[in-house]
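# coordinates only, sequence not included:
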């Protein structure tokens, strides 16, 4: 008698939300969603999850599937924001808050987001997934519908761009040092 394969149990929305809210929030911030908009972006992400959870087939991990959705939400928000800025001609300075200790947790986070913003969107997604969320290249390739060598190529380019961005940042901060 052949053993029948049991269907993969898809978790419910509440279970997914409770288990992965923090991951989605972090991912959206790292993908460039402004801190004031991140909760709305999390909400938008989970609205998509609610609509599509029944379609999740388990070909990738739930985290990589959620990251792909969050990435699209972040891209959409950036496009909307760029349109708004273009139409309203509003330019605001985005400077991290200064304190007596230049390496406070919040300033470090703001610096990380500035550095991530310097990356191309495709490279940033791969960089975040591998370097900050410890996902594997095959997982990323499956979620982003890429070939594994493309993932590694984007990672290499992202790392080079990040090294340059860090060097520029350090040169700027060195010039401001007392």
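Good, I have the coordinates. Keep in mind it's a predicted model, so treat the numbers as computed, not measured. Residues are numbered from 1 along each chain as shown.

# CA atoms for contacts and neighbours, from now on please.
Will do.

# in the protein, which helix has the most residues?
The longest helix of the chain (DSSP state H) is helix 148-176.

# Please identify the helix or strand for residue 107.
Using DSSP states H and E, residue 107 falls within helix 105-117.

# Helices of this protein, start to end?
Taking DSSP H as the test, the helices found in the chain are 13-30, 38-52, 62-88, 105-117, 121-127, 137-144, 148-176.

# Need the winner for burial among the ones you listed.
Comparing those by mean neighbour count (mean count of other Cα atoms under 10 Å), helix 121-127 ranks first with a mean of 22.

# Just the angle for the longest helix of the chain relative to helix 137-144, thanks.
Orientation check (axes from the mean of the first three to the mean of the last three Cα atoms, to 10 degrees): helix 148-176 against helix 137-144 gives 100 degrees.

# Can you name every helix or strand that helix 148-176 contacts?
Packing partners of helix 148-176 (3 or more Cα pairs under 8 Å, 6 or more residues apart in numbering; DSSP states H and E): helix 105-117, helix 121-127, helix 137-144.

# Below is an additional structure, to be compared with the one above:
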């Protein structure tokens, strides 16, 4: 599987991040260290939520919830790698978010709200959007557990031991999920290539 940058949609600019910081519950920002983490890692957490399948419409809410959870855990855990810690937090928040969505009608998906590549203009931009849509299409085939391991391994370039620590699973489980994810995506990619080849004949 070719490594990809995983930018399923453009992350909000820092201006937008600052606006969200200003609009967020003020109690979240009483901790100067947390506010600093929020400003530094907002875009990363937002993109992580999107990579894990959250729609653009829901991403800001998921990010805010993730930082609320992080506020309660940062002092207790004092993580050395804040980004990895935040990925673990957003992964758990996304799982809860998915459970909530299952009990209510869904009107959009992470795929639906990706911009249409044909509307982007320049060839490079079009190709980037097409690649992003293909990545999202493939990731959607995985269950939450496989998707998280695959994102960490192939996009974040984490080692299996690190992945196990981030997700709270043992090394064998991480390796098994990654193997299954790679096999499923390789099969799907071949099927898509065959379909595209048939269409262009």
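Noted; the coordinates are in hand. None of these values were measured; they are calculated from a predicted model.

# Drop the TM-score for these two in here.
Once superposed, chain against chain, the TM-score is 0.79 (TM-score structural alignment, normalised by the length of the first structure); 164 aligned residues with a Cα RMSD of 2.7 Å.

# circling back to that earlier point, would you turn the helices and strands packed on helix 148-176 of the first structure into TSV with distance to residue 153 of the first structure?
Compiled in TSV, those are given as follows (distance: least, Cα to Cα, whole Å):
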stretch	distance to residue 153 of the first structure
helix 105-117	17
helix 121-127	9
helix 137-144	11
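
# Show me the one of those that comes nearest residue 168 of the first structure.
Closest to residue 168 of the first structure of these is helix 105-117 (Cα to Cα; 9.8 Å).

# mean shift between the closest one and the second structure?
When the second structure is superposed, helix 105-117 of the first structure averages 1.7 Å from its matched positions, counting by mean Cα distance after the TM-score superposition for the first structure.

# what stretch of the second structure does that helix fall on?
Residues 128-140 of the second structure are the counterpart of helix 105-117 of the first structure, counting by TM-score structural alignment.

# just stretch 64-83 of the first structure next, same as before
Aligned by TM-score structural alignment, stretch 64-83 of the first structure corresponds to residues 84-103 of the second structure.

# so how far is the matching stretch off the chain centroid?
Distance of stretch 84-103 of the second structure from its chain centroid, counting by Cα atoms, centre = their mean, to the nearest Å, is 10 Å.

# circling back: and the helix holding residue 107 of the first structure, how far from the chain's centre?
With Cα atoms, centre = their mean as the basis, helix 105-117 of the first structure stands 13 Å off its chain's centre.

# That one vs helix 148-176, what angle?
Orientation check (the same axes, to 10 degrees): helix 105-117 of the first structure against helix 148-176 gives 130 degrees.

# what's next to helix 105-117 of the first structure, contact-wise?
Outside helix 105-117 of the first structure, the residues within contact range by Cα atoms under 8 Å, 6 or more residues apart in numbering are 29-32, 96-98, 124, 162, 165-166.

# In JSON lines: the residues you listed, plus distance to residue 144 of the first structure.
Output for the contacts of helix 105-117 of the first structure, formatted as JSON lines (distance: Cα to Cα, whole Å):
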{"residue": "29", "distance to residue 144 of the first structure": "19"}
{"residue": "30", "distance to residue 144 of the first structure": "17"}
{"residue": "31", "distance to residue 144 of the first structure": "15"}
{"residue": "32", "distance to residue 144 of the first structure": "18"}
{"residue": "96", "distance to residue 144 of the first structure": "32"}
{"residue": "97", "distance to residue 144 of the first structure": "35"}
{"residue": "98", "distance to residue 144 of the first structure": "38"}
{"residue": "124", "distance to residue 144 of the first structure": "13"}
{"residue": "162", "distance to residue 144 of the first structure": "21"}
{"residue": "165", "distance to residue 144 of the first structure": "25"}
{"residue": "166", "distance to residue 144 of the first structure": "27"}
